[in-house]
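*Asks:* Predicted model, plus sequence, below.
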Amino acid sequence: MTVPRILPSEEAEALLDLATQLADRELAPRAAAAEERGEFPEDVVKQLARCGLLGLPYPEEFGGGGQPYEVYLQVLEVLASRWLAVAEIVSVHTLACYPLAAFGRPELRAALLPELLAGDRLGAYCLSEPAGGSDAAALTTRAVRDGDGYAVTGTKAWITHAGRADVYNVFCRTGGPGAAGISCLLADAHTPGIVPQAPERTMGLRSSPVAQIAFDGARVPGDRLIGEEGQGFAIALSALDGGRLGIAACAVGLAQGALDYAVEYARGREQFGQPIIDFQGIGFLLADLATQISAARALTLAAARLRDAGRPYSLEAAKAKLFATDVAMRVTTEAVQVLGGYGYVADHPVERYFREAKVLQIVEGTNQIQRLVIARGLARRSGGA
């Protein structure tokens, strides 16, 4: 299905056309088999990098695309509608570039950011821990001063690109308890003492591995500190605002792909002498799903425009992530139902879409956390803050 779009420039239109061509030619034909095998699409990531799609929202002076977030998110949506794991890989890499781009010292940024944006290095974001996902301020991984560097000890969990990434953003405790004691270090993956564990056995997104990472006295140079000591938690939250929009765009893309498949099936499947899409029970259901996808897309892009304008957007990002991922869960569930028994078997992709949608309600802050963020924002506003 062709989605009507209003893009801010001819360059943006060309980028979206390029992303669509790549998605149709390289992603869609491979997705099912690669997911079944749990195969990381390294060659696809390299191809996206060569086409300039790994650094779209970052400055051109560092090799980025210099594009508004509004454009970047629409590219993500297109990728996700063909192969969610690839879009999620791009989203996580973009998130992993943010601390360095926004808070890194100029010399460190100049040395490393171009390699990340060019796809020569893949980034990862290490915040969650086995005993604490939502309560990130209680993390226990510790970095102790060791000469002119830090010795990092602890375990991170649910790390996308674990064992595949070249650099890790490691959020660790350099001070006392609570958010004020957290810092961010940018560690090379080959550092002795950084040991990725076996990949988790996930229900979906099997082409994008997640795993724990053990840090056993891993020594990170002091010049790899991002920002200042004690600034790590603020960096993490700032990065997650943009990351949540990335996941929202992925959710919109997945939902659109599932709807498109269900509509085509309903047009071709006949029961009682007519296509099932002509039955009101099916037609009205699909109409509702299409409307919710459009609403999720609009909410996501509205938040992106606030970000592009330099205005506060944290609450809108939380709303977009919450709504879009809930919509993706509903759309993929109903897509299985539209196909009936055929929706339950792997011969059709909707069962995979259904399994993949669930994780989007969990990553970058669960949807319960999004509701908490929104509710606290409403309370502050009502109090005059």
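*Replies:* Ah, there it is.
*Asks:* going forward, measure contacts and count neighbours with C-alpha atoms only.
*Replies:* Noted.
*Asks:* Need the three-state assignment for residue 144.
*Replies:* strand (DSSP: H, G, I helix; E, B strand; the rest coil).
*Asks:* Mind telling me what element residue 176 is part of?
*Replies:* Applying DSSP states H and E as the criterion places residue 176 outside every helix and strand.
*Asks:* what about it, how many residues close to it?
*Replies:* Using other C-alpha atoms under 10 Å, residue 176 has 10 other residues around it.
*Asks:* Next: residue 352.
*Replies:* By the other C-alpha under 10 Å criterion, the neighbourhood of residue 352 contains 23 residues.
*Asks:* The structure to be compared is supplied as follows:
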Amino acid sequence: MTPLDLLDLDSLLDDEERQIRDVARQLVADRVRPHVADWYEEGRVPARELAREFGKLGLLGMHLTGYGCAGSSAVAYGLACLELEAADSGVRSLVSVQGSLAMYAIWRYGSEEQKQRWLPALAAGEAIGCFGLTEPDHGSDPASMATRARRDGDDWVLHGGKMWITNAPVADVAVIWARADEGVRGFAVPMDTPGVSVREIRRKLSLRASATGEITLDEVRLPAAARLPEAVGLKAPLSCLTEARHGIVWGALGAARDCLETTLAYATTRTQFGRPLAGFQLTQAKLADMAVEWQKGYLLALRLGRLADAGRLRPEQVSVGKLNNVREALDIARQCRTILGANGISGEYPVLRHANNLESVLTYEGTSEIHQLVIGQRLTGLSAFA
């Protein structure tokens, strides 16, 4: 048991869950940790190379079944997300967007032809997917999306744009959501389709070890077979977000744990005024409060994972997890930075990198305010969105 596992939470996992967690942790230690600080500083990530590595271990779409997917439990998927984000939120985002957004959308709403075409390659990391919902002028309000899909004979024609799309600069396929006369519809769009263009978003101060882009759709003509036949209405993309948010609930804990472990090691070896920093009451109070919040977040994530595996997880429950765990993880990262002092802003330590990343995680796939309103609607029966 590690010092952070105050409540012996590891005993709540079964052997398979621990094994999957340990495999993900070792992969991160070997393949990501030695390089991620440089990737972050340089604003790049070897996404295709990482995708193939993750695919070999079955981490892509791992909670889905068939088509080359591992069919793991929701808890095992969450534990993998935790280990990935303990290295960097951008690396976990690569896996989340691939598996819980692009792959899940095709797996849940696609035709058999679409599943056969895309899922095995995506699961193996031989292809990369992205998920186009957010737009330049429509983030928290996807119901107001401006991207349009119109019928033209047997074809569909898409026109519009998507913004802040993880994996877009390296993607082979995009799941694009657009408004048609019949309502919101989803499409599996090969990125080499005429009329599709991508601009990589540079000069980010957060999630720098992640490929982010803007997708422009200029009268993109698609065959009828490109439409996801089971995706009808806005509930379809929102259900994909619920899948991805579950991974975020776990992933944020990874960033927080890495900050805590780094800070514990630093505080017990850094000497000031004749004793280690960890020997001062104020430092111990900070560490104690952070460790308690981490344990509470882990229990929350585990509860949501068990509900997901039982088929009983509701969207507002995921909102509770994302609201709490990302908010607390960010607070932990900021507090850890204070203990490290000036060293806390150095790239030699991961703490401020995690804090910067968590600023984005706090906002994407539902801001804290949106999740508060989701929970508020459940509590009161009244919608405050309109």
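*Replies:* Looks like it came in fine. The structure displayed is predicted, hence computed values, not measured ones.
*Asks:* what's the TM-score for these two chains?
*Replies:* Once superposed, the chains reach a TM-score of 0.93 (TM-score structural alignment, normalised by the length of structure 1), with 376 aligned residues with a C-alpha RMSD of 1.8 Å.
*Asks:* how would you label residue 218 of structure 2: helix, strand or coil?
*Replies:* strand.
*Asks:* what does it align to in structure 1?
*Replies:* Aligned counterpart of residue 218 of structure 2 in structure 1: residue 216 (TM-score structural alignment).
*Asks:* close enough to count as contact, its match and residue 153?
*Replies:* Yes. Proximity of residue 216 of structure 1 to residue 153 meets the contact threshold set by C-alpha atoms under 8 Å, at 4.9 Å.
*Asks:* Which one's more surrounded, the two?
*Replies:* For residue 216 of structure 1 against residue 153, the residue with the higher neighbour count under other C-alpha under 10 Å is residue 153, and the figures read 21 against 15.
*Asks:* hang on, that one is in a strand, isn't it?
*Replies:* Yes. Secondary structure assignment places residue 153 of structure 1 in a strand (three-state DSSP).
*Asks:* got the contact list for it?
*Replies:* 141, 142, 143, 214, 215, 216, 217, 218 (C-alpha atoms under 8 Å, 6 or more residues apart in numbering).
*Asks:* mind running it again at 7 Å?
*Replies:* Neighbouring residues of residue 153 of structure 1 by C-alpha atoms under 7 Å, 6 or more residues apart in numbering: 141, 142, 143, 215, 216, 217, 218.
*Asks:* count of residues packed around the residue nearest to the last one when sequence neighbours are not counted?
*Replies:* By that I understand residue 218 of structure 1. The shortest distance from residue 218 of structure 1 to any non-neighbouring residue, by C-alpha to C-alpha, 6 or more residues apart in numbering, is to residue 193 (4.3 Å). The local packing of residue 193 of structure 1 (other C-alpha under 10 Å) involves 17 other residues.
*Asks:* Kindly report the same for residue 302 of structure 1.
*Replies:* Here the number of neighbours of residue 302 of structure 1 (other C-alpha under 10 Å) works out to 17.
*Asks:* Check which helix or strand it maps to.
*Replies:* If you go by DSSP H and E, residue 302 of structure 1 is part of helix 280-308.
*Asks:* tell me how far that helix is from the chain's mean position?
*Replies:* For helix 280-308 of structure 1, the distance between its averaged C-alpha position and the chain's averaged C-alpha position is 19 Å (C-alpha atoms, centre = their mean, to the nearest Å).
*Asks:* That helix vs structure 2, mean deviation?
*Replies:* Per the superposition on structure 2, helix 280-308 of structure 1 and its aligned residues are separated by 1.1 Å on average (mean C-alpha distance after the TM-score superposition for structure 1).
*Asks:* for that helix, packing partners?
*Replies:* Secondary structure elements in contact with helix 280-308 of structure 1, counted by 3 or more C-alpha pairs under 7 Å, 6 or more residues apart in numbering; DSSP states H and E, are helix 69-82, helix 232-268, helix 314-339.
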